[in-house]
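*Asks:* Below: sequence and its predicted model.
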Amino acid sequence: MSSKFAQNRSFKKNCTAFAAFFIMSVSYCQTSTYGQFWNEVQFNRTINAKWSTELNLGSSYSSTETSSNIFENNIQKSFRGWGHYYLSPRWKISSFVAYYDNKDVPEIGQFKSPEWRFALQAIYYFHKTGYTLSTRMRMELRHMRNGDDDYENVLRYRQQFKYLQPINSKILRKGVVYGIASDELYFKSGTKVTGLSFFDRNRLVVGAGYLFTDDIQLEFAYANEYLPRDNENQIVNAASLTLTFNNLLPNLNKKLLHKNEANTNED
């Protein structure tokens, strides 16, 4: 009798310990999910055969813990200027300086965190018939304000692999639809503002684009991000819209000049 009682008692203890362990594991592995919308306008300008510049204007919106509306908060506005150098047909070297107006970004916290960002980037292209593979390597220095109003420096390395496939043509040109797929790994130094984990996130992107002309294209994509954090992990499901203009001002000047010449000839 006493042996049976001892077994039941031991069983209850084990069940209690397992239940406590399970609850602690679930609470430790809690994950918050957010829906977001990212949009960016890109202006590219060719200088010569080796050099080009680029300007990006971006804005991001996010849902919150109490609202599933992806436009609930305007969490980020950004301004980014690039310089690109084409080392060879396969190598493209770039650098940028950017300003990000972060406010209530879920991964950072519910406070305003302005940020200056500097980066050095290299892209290697595997040119294939009918599609393009590329790998992108980027090192970023993020100078950003934390919740104590102190500025911290965050080093972050990003490694991306990307696949691009024209659908109704073998090359990208006017009237062509194309598909894209990419995956990117992020690694960072530990700080108060972004957390202590070395692995920052994984970003998976799938989407498509359309070229209205050789110099104007629109790209729409779905992005999934997994972000391990100190207190709780985060998952972001985002819709992304990117509008790109190549040599916008020179093309407008050419059209205006051609129009003026046509009017002059008619007179």
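*Replies:* It's in. The structure displayed is predicted, hence computed values, not measured ones. Numbers count the residues shown, from 1 in each chain.

*Asks:* going forward, measure contacts and count neighbours with C-alpha atoms only.
*Replies:* Will do.

*Asks:* Could you tell me how far residue 9 is located from residue 102?
*Replies:* 55 Å (CA to CA, to the nearest Å).

*Asks:* residues touching residue 45, list them.
*Replies:* Listed by CA atoms under 8 Å, 6 or more residues apart in numbering, the contact set of residue 45 reads 52-54, 246-248.

*Asks:* any idea how far it lies from residue 244?
*Replies:* 11 Å.

*Asks:* Now do the helices in the stretch 101-250 of the chain.
*Replies:* Ranges of helices within the stretch 101-250 of the chain are 248-266, based on DSSP state H, counting those that start in this stretch.

*Asks:* Now do the strands in it.
*Replies:* With DSSP state E, counting those that start in this stretch as the criterion, the stretch 101-250 of the chain has strands at 112-128, 131-145, 151-166, 177-188, 199-211, 216-227, 233-246.

*Asks:* who wins for proximity to residue 253 among the ones you listed?
*Replies:* Counting by CA to CA, residue 253 lies closest to strand 233-246 out of the strands of the stretch 101-250 of the chain; the figure is 13.3 Å.

*Asks:* okay, the strands of the stretch 101-250 of the chain in CSV with mean neighbour count next?
*Replies:* Output for those, formatted as CSV (neighbours: other CA atoms under 10 Å):
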stretch, mean neighbour count
strand 112-128, 17
strand 131-145, 18
strand 151-166, 18
strand 177-188, 19
strand 199-211, 19
strand 216-227, 19
strand 233-246, 18
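
*Asks:* who's more crowded, residue 9 and residue 102?
*Replies:* residue 102 (23 against 12; other CA atoms under 10 Å).

*Asks:* tell me the contacts of the residue lying closest to residue 199 once chain neighbours are set aside?
*Replies:* With CA to CA, 6 or more residues apart in numbering as the criterion, residue 199 has its nearest non-adjacent residue at 4.6 Å, and that residue is residue 187. Taking CA under 8 Å, 6+ apart as the criterion, residue 187 is in contact with 156-158, 198-201.

*Asks:* take a look at this one as well, against the first:
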Amino acid sequence: MVEHPSQLISPALERLRQTTPLVQCLTNTVVQQITANVLLAAGASPAMTDTPEEAADFARLASGVLLNAGTPSASQYAGMREAVRGANEAGTPWVLDPVAVGALHHRTTFAREIIAHRPAAIRGNASEIVALAGLGGGGRGVDATDEVAAAIPAARQLQRDTGAVIAVSGAEDAIVTAEEIIWLRSGSPLLQLVIGSGCALGALTAAYLGAARDSGIPAGDAVLTAHAHTGAAGQLAARRASSPGSFAVAWVDALYELDAAGVAELVAVRRELA
């Protein structure tokens, strides 16, 4: 079923801008600055509090939490476990971005362990989702070698096992909930040439889930809007810049400039029963 995206996007985006959710990012060292800039431009507030001593306390205060083990250390793994504990105690939604899961053993073990603690969402590329579900070996590092459609059985399995919304990123994104699959077409190939664009999307997903909490906005719609906002900004940026460096700046500007109507005009959404 194809429907106008504004019906799904407007409530969540407007709620984000009204509430300025505070997002705790336990993320990799390569992408911290771009992640913070993306959150600020979109309308959220970033915090990079990842020490084991503080992570649980901050997760209780935050609106949403991101776990991204892109460049993990023993201390960061401990901080992530503490953040999940604090988030769950406070009812704070948290998001797992399973970077390079399947390709590397230790992070794969950690990710499979942590999803038992009920994330609000899991966001990854097709190969990461397949590997996290135990149905494949993962991609080439952070690069997917599977198509989004091939990852749908794995996404459905993860959704049943964890209760999370599962977002599979690709040429056409798939947002899998217990009731439906929402397919989203948006973005630009230049996003793949900007370091941290996918990792920042994980943080933005946490921001939208945090904003949507206790508002009546479905979690699936919040996750969809994070992806639509990111992709629409990429499309707008690609009209202004044709090379990665200038595109990266234009992308952050577009995240700031776009309102719900602007996002809805640039993306296509279709829904099917899960």
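*Replies:* Looks like it arrived, so ask away. Worth saying up front: this structure is predicted, and the values here are computed from it rather than measured.

*Asks:* Structural similarity score between the chains, please.
*Replies:* Once the chains are laid over each other, their TM-score by TM-score structural alignment, normalised by the length of structure 1 reads 0.28; 136 aligned residues with a CA RMSD of 6.4 Å.

*Asks:* picking that back up, now flag whichever of the contacts of residue 45 of structure 1 is closest to residue 227 of structure 1.
*Replies:* With CA to CA as the yardstick, the closest approach to residue 227 of structure 1 among these comes from residue 54, at 28.8 Å.

*Asks:* correct me, but the closest one touches residue 81?
*Replies:* Yes: using CA atoms under 8 Å, residue 54 of structure 1 makes contact with residue 81 at a distance of 5.9 Å.

*Asks:* which residues of structure 2 fall in strands?
*Replies:* 22-26, 45-47, 64-68, 94-97, 121-125, 165-169, 173-176, 180-185, 268-273 (DSSP state E).

*Asks:* Could you identify which of these is most buried?
*Replies:* Among the strands of structure 2, the stretch with the highest mean neighbour count (mean count of other CA atoms under 10 Å) is strand 64-68, at a mean of 31.

*Asks:* Show me what it is packed against.
*Replies:* strand 22-26, helix 74-90, strand 94-97, helix 197-212 (3 or more CA pairs under 8 Å, 6 or more residues apart in numbering; DSSP states H and E).

*Asks:* other SSEs contacting the third one?
*Replies:* Meaning strand 94-97 of structure 2. strand 64-68, strand 121-125, helix 197-212.

*Asks:* What are the buried residues along the longest helix seen in structure 2?
*Replies:* Ranked by number of residues, the top helix in structure 2 under DSSP state H is helix 219-240. The neighbour-count check on helix 219-240 of structure 2 (16 or more other CA atoms under 10 Å) flags 219-238 as buried.

*Asks:* what angle do it and helix 197-212 make?
*Replies:* 140 degrees (axes from the mean of the first three to the mean of the last three CA atoms, to 10 degrees).

*Asks:* Look up how far residue 238 of structure 1 lies from the spatially most central residue of structure 1.
*Replies:* For structure 1, residue 203 is the residue whose C-alpha lies nearest the centre (CA atoms, centre = their mean; 7.2 Å). Distance of residue 203 of structure 1 to residue 238 of structure 1, given as CA to CA: 10 Å.

*Asks:* who touches both of the two?
*Replies:* Common neighbours of residue 203 of structure 1 and residue 238 (CA under 8 Å, 6+ apart) are 223-224.

*Asks:* what about the strands of structure 2, which gets the closest to residue 57 of structure 2?
*Replies:* strand 22-26 (10.8 Å).

*Asks:* Next up, the contacts around the residue lying closest to residue 13 of structure 2 once chain neighbours are set aside.
*Replies:* Nearest residue to residue 13 of structure 2 in three dimensions, chain neighbours excluded: residue 260, at 6.1 Å (CA to CA, 6+ apart). Listed by CA under 8 Å, 6+ apart, the contact set of residue 260 of structure 2 reads 6, 9-10, 13-14.

*Asks:* Please verify my assumption that residue 176 of structure 2 contacts residue 158.
*Replies:* No: using CA under 8 Å, residue 176 of structure 2 makes no contact with residue 158, being 9.5 Å away.

*Asks:* shared neighbours of these two, anything?
*Replies:* residue 166.

*Asks:* Take the strands of structure 2 and write them to JSON lines, including distance to residue 205 of structure 2.
*Replies:* Formatted as JSON lines, those follow (distance: least, CA to CA, whole Å):
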{"stretch": "strand 22-26", "distance to residue 205 of structure 2": "10"}
{"stretch": "strand 45-47", "distance to residue 205 of structure 2": "13"}
{"stretch": "strand 64-68", "distance to residue 205 of structure 2": "8"}
{"stretch": "strand 94-97", "distance to residue 205 of structure 2": "7"}
{"stretch": "strand 121-125", "distance to residue 205 of structure 2": "8"}
{"stretch": "strand 165-169", "distance to residue 205 of structure 2": "10"}
{"stretch": "strand 173-176", "distance to residue 205 of structure 2": "12"}
{"stretch": "strand 180-185", "distance to residue 205 of structure 2": "15"}
{"stretch": "strand 268-273", "distance to residue 205 of structure 2": "17"}
